[in-house]
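> Next come a sequence and a model predicted from it.
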Amino acid sequence: MHNTLYSRGEAKDMVGDTNQRAGQCHCGAVRFVATLSDGFNSIRRCNCSYCRMRGAVIVAAETGGIEFLQGEEMLTDYRFNTGAARHFFCSRCGIATHLQRRSNPNLYGVNVACLDGVSPFDFAEVPVMDGVNHPNDTGGQARLAGMLRFIAAS
């Protein structure tokens, strides 16, 4: 299978020129449409203890930017540490669909792997934010911890 790589913020054109993307969990119980705040320009990962284990690449959507078509009642959430961030996942298949951010509760982070036609491996570089030293804890600015790179085998 040929996998085209895209630079940070660039992805395949899935639904014309809009920022609306259809998505679902693995089993299909949860289906939604996400309106991305800035297309794929906001892609990122986080290195906090939870995100490091989960490994998802996320993209931003504003509050109200996720419309559930079915299965919203199948979602459950997980909170840890301060309890401010809410990580939502399907109670049937366990796939994390999105999260409500701790740093800005008016933003959601949508798992790009749940968006139809998108894979985290579609992005050649993904910024990794420093969630270990979260700005809400340090009083500082959000900090880049590094970059995650994907280089396809030839």
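Arrived safely, thanks for sending.
> Every contact and neighbour count from this point should use C-alpha atoms.
OK.
> tell me the contacts of the residue lying closest to residue 131 once chain neighbours are set aside?
Nearest non-adjacent residue to residue 131, counting by CA to CA, 6 or more residues apart in numbering: residue 48, 4.4 Å away. Going by CA atoms under 8 Å, 6 or more residues apart in numbering, residue 48 touches 130, 131, 132.
> The structure to be compared is supplied as follows:
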Amino acid sequence: MTNRILAHCHCKSVIFSVELSNGFETIRRCNCSFCRMRGAVAVSAELSGIEVMSGREFLTEYRFNSKQAVHYFCSKCGIYTFHQRRSNPNQYGVNIACLEGVSPFDFKKIEVMDGVHHPKDGGGGVIGVLTYQPVDS
């Protein structure tokens, strides 16, 4: 039995399902130049764990620096959906905000990984933690 989660971009032009590699245990942010600017929180899925159900034609690809990580975005709304990871090319990093019923604000602490000093370049690891604490109303 698989535990698939329905996911989509903001405009729902790209709809996909995801089976996470290890639930939400892999939740993380990254401090590389690209991740800093896009601000996404990601979790991991095996390459076989993503099924694009509709809108594959709206996915556009972006690669930078080493050109090893393949980042996919909706060409209509611009939302980052998932990327093939540089640190583990057998996995995707999935934008947690695309998962139905899940928000980055559901998690009180999210580890920040050192993407500036990437593991494939001899660096990496956890360099900090982002926290979210709702204001009492």
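Yep, that arrived. Computed from a prediction, not measured in an experiment: that's the story for all the values here.
> Aligned counterpart of the residue nearest to residue 131 of structure 1 in structure 2, please.
Mapped onto structure 2 by TM-score structural alignment, residue 48 of structure 1 lines up with residue 32.
> Please enumerate the helices of structure 1.
Using DSSP state H, the helices of structure 1 run over 49-54, 135-138.
> Figure out how far the longest one is from the centre of its chain.
This means helix 49-54 of structure 1. How far helix 49-54 of structure 1 lies from its chain's middle: 13 Å, per CA atoms, centre = their mean, to the nearest Å.
> quick one: the counterpart of residue 134 of structure 1 in structure 2 from residue 31 of structure 2, how far?
Under the alignment by TM-score structural alignment, residue 134 of structure 1 pairs with residue 118 in structure 2. Going from residue 118 of structure 2 to residue 31 of structure 2 by CA to CA, to the nearest Å gives 10 Å.
> again, but for residue 86 of structure 2
From residue 86 of structure 2 over to residue 31 of structure 2 the distance is 14 Å, taken as CA to CA.
> Same question for residue 89 of structure 2.
19 Å.
> out of these two, which sits in the busier spot?
Using other CA atoms under 10 Å as the criterion, residue 89 of structure 2 and residue 31 rank with residue 31 on top: 18 against 15.
> wait, what's in contact with the match of residue 134 of structure 1?
87, 124.
> mind running it again at 7 Å?
Counting by CA atoms under 7 Å, 6 or more residues apart in numbering, residue 118 of structure 2 makes contact with residue 124.
> Next: the one 5 residues further on.
For residue 123 of structure 2, the contacting residues are residue 117, taking CA under 7 Å, 6+ apart as the criterion.
> what's the answer for residue 39 of structure 1, then?
Taking CA under 7 Å, 6+ apart, we find residue 39 of structure 1 in contact with residue 19.
> how about the helices of structure 1 in JSON lines, adding mean neighbour count and distance to residue 69 of structure 1?
Shown next, in JSON lines, are these (neighbours: other CA atoms under 10 Å; distance: least, CA to CA, whole Å):
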{"stretch": "helix 49-54", "mean neighbour count": "13", "distance to residue 69 of structure 1": "25"}
{"stretch": "helix 135-138", "mean neighbour count": "12", "distance to residue 69 of structure 1": "33"}
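> Of all those helices, which one is nearest residue 148 of structure 1?
The closest of the helices of structure 1 to residue 148 of structure 1 is helix 49-54. By CA to CA, the value is 12.0 Å.
> To what extent does the closest one diverge from structure 2 after superposition?
Averaged over the aligned pairs, helix 49-54 of structure 1 sits 0.4 Å from structure 2 after superposition, using mean CA distance after the TM-score superposition for structure 1.
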